[in-house]
Structure formats: structure tokens, C-alpha cells
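[1] Need coordinates for the following:
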Amino acid sequence: MTSLATVFRPQMPPESLRGFVRAVEDAGFDELWVWEDCFLESGIATAATALALSDRLKVGVGLLPVPLRNVALATMEAATLYRLFPGRVLLGLGHGVQDWMGQVGARAESPLTLLREYAVAMRSLLAGGRVTTEGRYVKLRDVELGWPPQTVPPLYVGATGPRSVRLSGEVADATILTSATTPDVLRTARQLIDEGRAAAGRSGHHHVVVSLLTATGAGAAERLAADNEGAQAGVAGNAEQVAAAVRRLAEAGADTVVLQPTADEPDPAGFVRFAAEQVRPLI
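    Take a look at the predicted model:
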């Protein structure tokens, strides 16, 4: 069964997070996602705050750009959250937007190599291992977490192009896809994920999270077009139209659909209520 979630976009000021989390939890959502877009808000700090402000919400970070963060430090931060909020943290890794990585001097010549090395090292550390590796980018010597998670958490990887989508199937337990994902793109992604999993000898279900850019109310179509930059994905309309778009993604292989408001959504709390009270009953 496909679940419905929503997102706190980093275009919203940090001080609005408290009210947004309250609205999401009061509306009955089980899952909230946050982003780490340059140069807006920290994914770890925002996720930690959202977890502390809520009683039961699962909070996902979609995603941490790995060129910005040393893998040992990122894994320490992740492990702390996993221990503080067991079963409620969903952490995603990605190679980041290359232009942004270039702005801070962190652009990797081979982003996929970095992501692979990083994911493998983080998984081993979170499993309580003592890790020594001398990769092209990730270099660790006898590193072991003092407080690993009590249960090894699922690892999420964000992906866009075919090679990164396939890699997510190889090294991760779940894949995060962007709001540019149409049902046809999602079907292709599922095939690539399965290829990656087969190559790595992985079994079991692979969870796929897909964002759906959503606009409703006055000016919905115009706001969607302005935010979507010509992409074919996304939906503008009433609850029935939004629910139909969610169902199309579910049929194509989405396990979680994250309803993503436009960056200029005039009423974020109202959007949450719309999604929970009008869309969710139709799914």
C-alpha cells in the first residue's frame, strides 16, 4: 500500500518549522521529509528539530549531499539521531547538485564513485563495524562508532540519472526520486533498481519514495508552471485530481508519495490540511 507524506521545503524560513510540524502531526500524517538544499537549511539540524517537536512522526532527510560532509562526521550525526529517535529517522544520501558543489570547492570528478564509496562505508559503520578503506574519495582508518544504532537502519539514496538509479539498487535499501518523476520514468527507474539489486545479490523489497509537486487553490496552474520549469510531472487542481496523480505513481511502483507544495505556496499549513483531509481519503 502506498503511503502519503509531505515535505518542509527549505524555502520556508526555519522559524516556521515549529508550526509546520505541529500541523503535519495534527493532520495525522505519519511521515515528514526535509531537504538540505544549498544554501538554505541544514538537513540534520532541521530533521533533529522536527523529531524533537513531534511525538510520532517519521522524519526523512532527502537528501544529504555527500561531497559536503565527511562520512565519519555524517555517520556520527546519523547514529545520534537513530539512537535518540529509534524507528523514526529516514536518512537519504546523494551526490548533490554539481553546480552547488562547485561553488564550495567540493565537486567530485566522479560523483557516482564518491556516492558508492560513501554509502558502503556508512552502511558498515552503522552496522557497528570497524572500517578501514582507502578509496578514491573515502579514506578511513580503524573508524568505529562509539554509539551505533541499536538496530541497523535502512539506507536511502537519492537518484536522478540511470547510473545513479541503478547504483541505488546496488548499495541502498530505498531510493528517493525527485518531483520530475513521471509514472513512465518511475517504471524505468524500478527496472534499473532491480538490475542494480540483482548485480549486488540483494533481495527483499526495495522502497521507492517519489515527490509529487502539487498546487491547489487560486493560481494553482500558474504556480505549478513557475516551479516546474517545463517538466511533465506535477499536478495542479482539486483533491480528486491530486489523488489521481498519486494513484498513477503508486501503480508505477511508488511506495511513498511525498506531496510537495510549490516554493511560493501561500498557505503551507492549509496545504497540509488539504492533503490530509481531502486527498488522503481518496487514495
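
[2] all contacts plus neighbour counts: C-alpha atoms, from now on.
    Noted.

[3] you'd agree Arg280 is in a strand?
    No. According to DSSP: H, G, I helix; E, B strand; the rest coil, Arg280 belongs to no strand; its state is helix.

[4] gap between the two ends of stretch 41-59?
    15 Å (C-alpha to C-alpha, to the nearest Å).

[5] Name the surrounding residues that touch that stretch.
    10, 14, 17-18, 21-22, 25, 29-36, 60-64, 77-78, 81, 85, 87-90 (C-alpha atoms under 8 Å, 6 or more residues apart in numbering).

[6] List buried residues within the residues you listed.
    The neighbour-count test (16 or more other C-alpha atoms under 10 Å) applied to these identifies 10, 17, 21, 25, 29-36, 60-64, 78, 81, 85, 87-90 as buried.

[7] Among the contacts of stretch 41-59, which ones are in helices?
    Counted as lying in helices by DSSP state H, out of the contacts of stretch 41-59, are Leu17, Arg18, Val21, Arg22, Glu25, Glu77, Ala78, Leu81.

[8] Give the next helix or strand downstream of the helix or strand harbouring Thr113.
    In the assignment (DSSP states H and E), Thr113 maps to helix 111-126. For helix 111-126, the following helix or strand on the C-terminal side (DSSP H and E) is strand 131-134.

[9] Remind me what the next helix or strand after that next one packs against, helices and strands.
    Sequence-wise, the next helix or strand downstream of strand 131-134 (DSSP H and E) is strand 139-143. Judged by 3 or more C-alpha pairs under 8 Å, 6 or more residues apart in numbering; DSSP states H and E, the packing partners of strand 139-143 are strand 131-134.

[10] what's in contact with the strand it packs on?
    Against strand 131-134 from outside (C-alpha under 8 Å, 6+ apart): Ala121, Ser124, Leu125, Lys139, Leu140, Arg141, Asp142, Val143, Glu144.

[11] Most neighbours among those, please name it.
    Neighbour counts for these, by other C-alpha atoms under 10 Å, peak at Ala121, which reaches 25 neighbours.

[12] how far away is the residue lying closest to that one once chain neighbours are set aside from Pro65?
    Closest residue to Ala121 apart from its sequence neighbours, by C-alpha to C-alpha, 6 or more residues apart in numbering: Val131 at 7.1 Å. In this view, Val131 and Pro65 are 21 Å apart by C-alpha to C-alpha.

[13] Alongside the first, I'd like the structure of this one:
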Amino acid sequence: MTTLACIIRPSTPPSRVIPLARAVEAAGIEEIWLWEDCFQTGGISAASAILAATERVRVGIGVIPTPLRNVALTAMEVATVDGMFPGRLLPGIGHGVQSWMGQVGARAASPLTLMREYATTLRALLAGESVTTSGRYVNLDDVKLDWPPARPVRVPVAATGPKSLRLAGEVGDGVVLEGSVGLVGLPAALELVAEGRAAAGREGDEFSVVQFVTGGTGPGAAERLRAELTEWGQDVSDDEKLAGYAVWGDALALAEGVRRLGAAGADTVAIQPTVDDPDLERLAEVLGEARELLSRD
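    Have a look, this model is predicted:
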């Protein structure tokens, strides 16, 4: 069964994060996904708070921008959170929005080189290895975590363009695809990921595909989705085009949208509410109903 997740956007006020997370868990949804946008809520801090306030739900960060943090610090943070909440943190990493990285003085001249060095080193540190490396961006001298995770922590990589999609297949334990990929772009994106996995000889390794998709329920849902996606530059002028990038409607319609994405190759479909969604708790309830329908497949 395709895993159904709910996204709590970083534009959500910090005071609302825990109540929403509890509503998502109460609805029976298995995963919550977050991400870091400058200069809103922090991904690791929000994930830690959610994990402490809930019992079962897994929390994905999709994603932590690699230029913002030294890889050793990221490894320490991830290992610490995993040690407190074993198996419940899904720490994704990405290039970060380049204009924001420039604002904070952390823009990399070669984001692909940084990602290759960072992902390889982070996975080694989380595996408990002692790492010495001298790269263009990542430089460590005999660094080893005192408290590495007791079990493997999988690190997915966010990707959009062809080169980054291939790289995600090479160096990631999965790929996180933003909403601009959508149902229409998912098959082609996964072909590029598969090329990267083949080039690295990793075809047999476990690998997960997380697809973000804008979604909504209740009166005016399609209009809200269309307005936001149009602002992002997507052509969603009619419902057929909108269905290539969004899912909306009642639980039955949402479940069917998730099925379509699952059939196209997504292992996890994370529903992203619009920034103006009027009732996020109600959306969580309907997603829970959709998950119940999916569990019967």
C-alpha cells in the first residue's frame, strides 16, 4: 500500500504545529512531512517537538538544506533525535533554494558537488563510521559519532532537475520530489533516478520515492489549489490539467489520487495543503478516511 502522509508547511505558526501534528496522528495517518524555508520554522526543531508530542507518527524532513549546516552537526542532530525516538525520523537533505542560500552567505558554487560529498559523508557518519575526507566542501578529520543510531537511518535526497535526480539515485536512500513534478512528471523523473542507481551499482538497494502533491478538501478546494499552482507557474487551467499536480475532494477522491501516484511509482504521497487552507484539522480527518480506504486495497 502507498503510504499517505500529511505535510505541515513551514509557514504554519510554531504555536500551531503541535496541535496539527496531534490531529494528524489521531486521524491515523502514518507520516508527517516538514521542510525548511528561509526564514520560517526549523525542520529539526519542529520534528523533535512533534515526535515528543506524539506516540506513533513518523516525521520526515523534506528537506534540510545542506549549505546551512556542517555535515557533522547534521549527523549529530539526526543521531540524537533518532536515539530518543528510534525509527521515527526520516531526515531528507537537499540543495536549498539558491537565492536564500545567497542571502545567508552559504550559496555553493556547485550544489551537485556539495550534495555528493554531503550525502556520502552523512550516511557514513550515521552508520557509525569514522570519517576522514577532504573535498571541495566537506572536510572532516577522523570524525565519529559517540552515539550513532542503533539501526540504519535512511537519508533521502531531494531532486528536481535531471542531474540532481540522477545524483539522488547514486547517493541517496530515496528521493523526495516536490509538487512541481506531479503525476505528469513522475515517470520521467524516476527514469533519471534509476539511471543514477544503475551507474552506482545500487539497483538492489532499498530505495523509497516520496512525492509531494498539493491537496485539499471541502468547498472551494479546487479553486484554492488552482490559484496556488498558477502562482507557482503551473498550467492548471482546467480540471484535467489540475489533476496532474493536485488531488482534491472527499476521502474517496483523495484516495483515488493517491492510488494514481502510487501506480506511477510513489511509495509515499505527502499531501501539501495550500497556504490558505481554512481548516487543516478537517483536512487531516479526511486524509485519515482516505487512508482507511487505501488500507482495504
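
[14] where exactly do the helices run in the stretch 151-297 of structure 2?
    Ranges of helices within the stretch 151-297 of structure 2 are 162-171, 182-199, 221-231, 239-242, 251-263, 280-295, based on DSSP state H, counting those that start in this stretch.

[15] ok, Gly28 of structure 2 touching Ala290?
    No. Using C-alpha atoms under 8 Å as the test, Gly28 of structure 2 is too far from Ala290 to be in contact (10.0 Å).

[16] between the two, who's got more neighbours?
    Ala290 (23 against 18).

[17] For the more buried one, give me its contacts.
    Contacts of Ala290 of structure 2 (C-alpha under 8 Å, 6+ apart): Ala251, Leu252, Leu254, Ala255.

[18] Spell out which residues sit in contact with the first one, please.
    Taking C-alpha under 8 Å, 6+ apart as the definition of contact, the neighbours of Ala251 of structure 2 are Val286, Leu287, Glu289, Ala290, Leu293.

[19] if I look at whatever residue of structure 1 lines up with it, how far off is Arg280 of structure 1?
    Superposed on structure 1 with TM-score structural alignment, Ala251 of structure 2 falls opposite Ala239. Using C-alpha to C-alpha, Ala239 of structure 1 is found at 9 Å from Arg280 of structure 1.

[20] Ok, Arg190 of structure 1 next?
    Computed with C-alpha to C-alpha, the distance linking Arg190 of structure 1 and Arg280 of structure 1 is 24 Å.

[21] Give me the more crowded residue out of these two.
    A side-by-side neighbour count of Arg190 of structure 1 and Arg280, using other C-alpha under 10 Å, places Arg190 first with 21 against 18.

[22] Looking at Val131 and Pro65 of structure 1, which one has more neighbours?
    Pro65 (23 against 16).

[23] Surely the more buried one and His95 touch.
    Yes. Using C-alpha under 8 Å, Pro65 of structure 1 is in contact with His95, at 5.3 Å.

[24] Would you mind measuring from Pro278 of structure 2 to Pro13 of structure 2?
    Distance from Pro278 of structure 2 to Pro13 of structure 2, by C-alpha to C-alpha: 14 Å.

[25] out of the two, which sits in the busier spot?
    The neighbour comparison of Pro278 of structure 2 against Pro13 (other C-alpha under 10 Å) goes to Pro278, with 15 against 10.

[26] residues near Met76 of structure 1, how many?
    Using other C-alpha under 10 Å, the number of residues around Met76 of structure 1 comes to 19.

[27] Let me see the contact set for it.
    Met76 of structure 1 neighbours (C-alpha under 8 Å, 6+ apart): Leu145.

[28] on that earlier part again, between the contacts of Ala290 of structure 2, which sits nearest Glu223 of structure 2?
    Checking those against Glu223 of structure 2 with C-alpha to C-alpha, the nearest one is Leu254 at 15.9 Å.

[29] Report the contact partners of the closest one.
    If you count contacts by C-alpha under 8 Å, 6+ apart, Leu254 of structure 2 has them with Val247, Trp248, Leu287, Ala290.

[30] Please determine how far it is located from Glu195 of structure 2.
    Plainly put, Leu254 of structure 2 is 31 Å away from Glu195 of structure 2 if you go by C-alpha to C-alpha.

[31] ok, now Val213 of structure 2?
    Val213 of structure 2 sits 24 Å away from Glu195 of structure 2, going by C-alpha to C-alpha.

[32] swap in Leu229 of structure 2?
    Leu229 of structure 2 is 29 Å from Glu195 of structure 2, where distance means C-alpha to C-alpha.

[33] Next: Gly42 of structure 2.
    33 Å.

[34] Pro187 of structure 2 too?
    Applying C-alpha to C-alpha, the value for Pro187 of structure 2 to Glu195 of structure 2 is 13 Å.

[35] Also Asp239 of structure 2?
    Asp239 of structure 2 is 33 Å from Glu195 of structure 2, where distance means C-alpha to C-alpha.

[36] Who has more neighbours out of these two?
    Between Asp239 of structure 2 and Glu195, Glu195 has the larger neighbour count (other C-alpha under 10 Å), namely 17 against 12.

[37] separation between the spatially closest residue to the more buried one that is not a sequence neighbour and Glu240 of structure 2?
    In space, and not counting its chain neighbours, Glu195 of structure 2 is closest to Arg166: 6.1 Å by C-alpha to C-alpha, 6+ apart. From Arg166 of structure 2 over to Glu240 of structure 2 the distance is 29 Å, taken as C-alpha to C-alpha.
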